[in-house]
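*Asks:* how does the following fold in three dimensions:
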Amino acid sequence: MFLVLGWVWLWPGDGVGALRVGVVVVGGGPVGLLAACELAAFGVGVLVVEVRGSASGRPRATTLHARSVQSLVRRGYLGGLAGVGAGAGGGNGGFHFAGMPGLKISVPVGEPVAVLKCEQEVLERSLEERARAAGVVVLRGHRVSGVGEVAGGVRVSAVGPGGRAVEWVAEYVVGADGARGVVRELAGFDSRSYPATVSAMAGDVRLEVAGDLVAGWHRTPRGWVVVKDVAGGGVRLRTLNCEGASGVRGVPLSLAEFREEVSWIVGRKVGMGSPRWLSRFSDFSRLAGCYRKGRVLLAGDAAHVHFPIGGQGLSTGVLDALNLGWKLALTARGRAGEGLLDTYDRERRPAAQRVIDHTRAQLELMRPAAELDPLRALFGELLAGAPEGGVLASMVSGQDTVLPPRGADSSPLEGSFLPNVPLMTGEGRTDVIGLLARGRPLLLLFGAGAGVGAGGYEARARGWAGLLRVVRAEPVASVPYEAVLVRPDGYVGWAAGGGGLAPALRAYFGEGGDAGAADAL
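*Replies:* Next up, the predicted model:
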C-alpha cells in the first residue's frame, strides 16, 4: 500500500515506519529548491527538508553573475527579472575586483544582463513556488539528524515540530544545507579547509547623522568599510578588519561592537542605531574532497565556502544545481549513461576550487599594507585598460568555464557554452534559449542535408527519441558544425567531427532503443 503525496511516492518501508522517497534534498535555499525543480521536471519525486519555517527575510546574496543568469534563463527561470538582448557588447558593465572599480563585464549579443541584482529571498520564494507547482513537497521546520546508506538507498532521519521524529529512505540525497549544514559531516565527506585570517561584519543600520558615510567601497589604513544605501533611509555596512581572525565565533554581534568596529576602521566615531540585522563572518574557506559519496551528493555552500568578495557564492551554487539536476534525474530514472553522475564532481569541483583561489587572491590585494600599493596600482591600470569581457571579467562572471572533454577525439566545441544564437527552424524563428526552456537535451542539425539518410544523425538518435529533442535549423555562421548536441544545462556535449554521435548519446543517456519511454517534459 502506498500514499501519493504530490509527485512524491511514499510508503511504509523497512518495517520501521520509514517512508520511501525518490530524492530527498536537504536544504530549502535557492540551491536546494533549484535542484528540486530540475529533478521534478524529469518526473522524479522530490522531498525538500528545511529547518527554517519560512524563507529568510534577512539580506543574503544579492548577485547573480552572467553564466548563472544565462543558464537559469535557458531553463525558463528568472521570468521578468533578467532581460534578454541586453548584452550588445557590454552588458551592465560596472563591477569591481578586490574593491577596485572598473571591472567591465560583457555578454554576447542576445544574452541576458551581465550582472543581475536580486535579493536571495526573492529568488528563493520564486523557486519554492515553482517547485511546489511541479509537485515537490517542501517540508519546513524539520532538522535533519541522521544520514546513512542502507540497502538500495539512504536513510534520512529528522526531528520536526514538537520533537516528532520522522524517517525516509531515499534513492538519493542531495545536501544543499549550507556552510553549517549537517549532511556533509553525517555522510562522512572529507574537506580541505583554509583557516580564517581576517574578521568581517555586516548589518543594516540607521546612521545618527545622515550622509555620515558615503555609499561605496572605502579602504583605510585599518581595513575596509563598504556602504550601500537601502530602502527606508538606512544603510547596509560591511567591514573588513585585516588585523587577524576574530576569536569570537557563534556569538551574536551586538550593535555596540559593530559601531566600535566601523568607527575604528574609519578612524572617527560613527553613530548608528536601529539595527535590522547584524552578522559576523570571515575568509574561512572550505572545499569538499568530493561531491559524491555513493548515493549522497553535495551542492552549493555545503560543498564549497569562500570569502564573499565578488558575490560569486550564489552563482556557483546555482551552477552546481543546474549541472547536477538533469544528471541525477536521468540516473534515478535509469536513463543515464554509466558514470554520468560522476561527471558532476569532475565538472563542478574544479570550478569551485578556482573561485576559492581567486577570491583569496582578491583578499590579498585588499590588505591595507602600504607595500601592496604598487600591486594595487598595477591592477587598477589593468582594469582601466581592459576591454569589456577581459580575463578578469570572464573569470568573475563564470563565462570562462569550459568543461573537460569526454575523450581525446572530442570536437573543439565540446565543453563550451553554446551562445544564444537566433535560429530559423521549420516551426519559425527561435533561439537557443527558447529551445532549451523545457529542459530536454537538444540535437541541432544545421542545413537540410545534415546527416540525412539511413546512417544520418537523425537515424542514429532515434533510439533516444523519448528523451532527445531533434531540431533542424538553417546554418549559422557562428556555429560552423553540421550537428551539435546541447546538454540541458546549455553546454555542448558533442559536435560533428568529434567522434561518433551514438557513443556520445550512450555516454550521456545510456543505451537507446526505448523511444516510448518519454520523459515528463
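*Asks:* contacts, neighbours, all on C-alpha from now
*Replies:* Noted.
*Asks:* now what about the longest helix along the chain, what contacts it?
*Replies:* Across the chain, the helix with the greatest residue count (assigned by DSSP state H) is helix 343-366. Residues outside helix 343-366 that contact it (C-alpha atoms under 8 Å, 6 or more residues apart in numbering): 97-99, 223, 283, 285, 287, 290-292, 304-310, 312, 316, 320, 323-324, 327, 372, 375-376, 401, 403-404.
*Asks:* from those, which ones fall inside strands?
*Replies:* 97, 223, 285, 287, 292, 304-305 (DSSP state E).
*Asks:* before we compare anything, build this one as well:
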Amino acid sequence: MDTTADVVIAGGGPNGLLLACELSLAGVRPIVVERLPERSDQPKANGIVGQVVRLLHQRGLSDQDVPMPVFTFGAMVLDLVELDPNPLYGMGIKQPALEELFESRALELGVEIRRGHELAGFTQDADGVTLELTGPGGPYRLRTRYLAGCDGAHSLVRKHAGIAFPGVSSADIVSRIAHVTVPGAVIRTERAEMEVPGVGTFGLYAWHRTERGAYALLPVSPGVLTVGTIEWDVPAPGDDVPMTVEELSQSLARVHGKEVPLASPAGPGPHMLRRLNGRDTRVAASYRDGRVFVAGDAAHVHSAMGAPGLNLGLQDAVNLAWKLAAEIRGWAPPGLLDTYDAERRPAALRVAMHTQAQLALSAPGPAVTALRELFGELLGDEVTRGRIAALMAGSDLAYPMPAPPHPLLGHFLAELPAESASRARPMLLDATGGLRVRHGRVDVVPSEGPDCVLVRPDGYVAWAGGTPDKSLEQALETWFRESLEVPA
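*Replies:* Model (predicted):
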C-alpha cells in the first residue's frame, strides 16, 4: 500500500485543482489523481461569471476585477450599466487555460498530481479511506485521511459513497453547440453583431429566444464562432449518432427561421461539436459521507444558461479546503466540517432554481411570450435588476452565522488586504488598533473602516461590529478555536 496522504482529490479539473491549491495554502499537501494522462484541451466553458471571480482576484489568479455592464437572464437582456453596486463580475478565460493556470499554481505550491491514475473504488473506516487505484504501473492502494470527489457529473466517488442525487430530468430538450465559420459573414465585435448577406443581422454574446427555440453566437477567434441552439419537442438522433455541423445548421434554421450557412473551421482544433439530449438538474442529497466529500459537478448539475457552473463549483472548493485543513491540523472547532454541506447545498439549490427558471423563460409558446413581456417590464426596475444580478453572481446568499446582525455578516467581502487574502489567511480587520489574538491562527490587520470585521479564509464575514465584545470572542472560538489576547 502506498504511503498515507492527508487528502486525495479525485479529479484534476478546475474544481479539483483549486481545492488542491487552497489546501496547500492552508498547510496541507494533497494528492490529485486524474484518469486522463494529460490535461484536456477540449473546449468547454468560455469564462467564469460570478462572485468567485473576485475571490480569484484576491488570490492573485486573475487581474480582471471589473463588473459586467450587460448580461442575460433567460435570453433577456440584463442591463447593468447604471447598477451601483454591480455584483456581477466576469473573467474571460477558456476552461483549458483555466486548468493550466490552476495546475501551474498547484505545482508551485508543491501539490502532487498523478495523471493517468484512475480511482476504481474505496472503503472508509473511522480513521481514513483506502482507495483502489489503477495507474501506469497497474493497480495499487492508497490510504488517505479524507477523499474529495471532484470527478464530474457521473462521479464514482458520489455513487460509491451511496450519496443520492435527486432532481429532475427534461427529456424533451435538445441542445447543440459547435465551433463553426459562417461563410460571407461580417462579424463586428465592437457592435456585438454579425451580418450575413441575404439572411440578416444577428446579435452576439447572448442567447436569443424565438417562438421555435433559442440560439446564441459567441466569437472565439478571428472568423470562428461558438454557435448553440436549444429546441423543445423536436426529434433528435440518439446519443450514439455523431453530431455534425450540418445538423447544427438545420437546427439553427428551425430556431431562427432562415437558413444560415455554417462550415467547420479550418485548422487542427480541437473544435467543439456536441449534442445534449435532455437536461438534468440535480443536487446531491449530502455533500459529505463520513470522510468522503463531493464538490463541483459531482455535487450538482444544471442547465448551463448564465454560466453558473464554475462559479458554484470553485466556491465549493474554497469553502471545503480551509475547513478540511483545520481538521487535519488539529484545531477545527466541533462541527466545522458539517458547515460545508450546510453552506454550499443551499447555494446549489438556488442555482438549480434560477437555471430552471431561465430555461422556462427561453422556451417557445405564446404563454412564455406573455411571461417574457411581463418579466421584461420588471427588469425595467433597478431593484429587480440588482436582485437578478446578485442571484447570478451568487452574492445574494448569506451564510448563517451565529453572531449579532450586521449588514456584512455572512456575505463575501471583496475588498481585503492583499497579503493575507492571497495566502487564504483568516483575518480580523481591526478598527481599534489594539486587538491581538492568542494562537496566531488569524491575521490581525489594521483597518480604517468604522467597524472591526472577522473574515474567514474563503472571504466570508463571520463577525462585524463597532466594539469588540463577547460575541467576537465567541465567533473566534466558533470558527478558529481562537481567542483575543488581553493586554496585561
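*Asks:* please state their TM-score.
*Replies:* Here the TM-score for the pair of chains, by TM-score structural alignment, normalised by the length of the second structure, is 0.87; 461 aligned residues with a C-alpha RMSD of 2.6 Å.
*Asks:* just the buried residues from the contacts of helix 343-366 of the first structure, in PyMOL please.
*Replies:* Typed into PyMOL, the next command selects the buried ones out of the contacts of helix 343-366 of the first structure (criterion: 16 or more other C-alpha atoms under 10 Å):
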select buried, resi 97+98+99+223+283+285+287+290+291+292+304+305+306+307+308+309+310+312+316+320+323+324+327+376+401+403
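*Asks:* show me the contacts for residue 416 of the first structure.
*Replies:* 401-403, 491-492.
*Asks:* export these as a markdown table, with columns for distance to residue 506 of the first structure.
*Replies:* Listed next are those as a markdown table, based on distance: C-alpha to C-alpha, whole Å:
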| residue | distance to residue 506 of the first structure |
| --- | --- |
| 401 | 24 |
| 402 | 22 |
| 403 | 18 |
| 491 | 17 |
| 492 | 15 |
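*Asks:* wait, which of the residues you listed is closest to residue 42 of the first structure?
*Replies:* residue 491 (18.4 Å; C-alpha to C-alpha).
*Asks:* just tell me what the closest one corresponds to in the second structure.
*Replies:* Correspondence of residue 491 of the first structure to the second structure, assessed by TM-score structural alignment: residue 460.
*Asks:* who are the contact partners of its match?
*Replies:* Residues near residue 460 of the second structure by C-alpha under 8 Å, 6+ apart: 409-413.
*Asks:* mind running it again at 6 Å?
*Replies:* Contact partners of residue 460 of the second structure, counting by C-alpha atoms under 6 Å, 6 or more residues apart in numbering, are 410-413.
*Asks:* for the most centrally placed residue in the first structure, pull up the helix or strand it's in.
*Replies:* Nearest to the mean C-alpha position of the first structure, by C-alpha atoms, centre = their mean, lies residue 318 at 1.5 Å. Using DSSP states H and E, residue 318 of the first structure sits in helix 313-332.
*Asks:* same for that helix, what does it pack against?
*Replies:* Applying 3 or more C-alpha pairs under 6 Å, 6 or more residues apart in numbering; DSSP states H and E, one finds that helix 313-332 of the first structure contacts helix 30-41.
*Asks:* can you list contacts of the helix it packs on?
*Replies:* 124, 127, 131, 176, 317-318, 321, 325, 329.
*Asks:* this completes my enquiry, with thanks.
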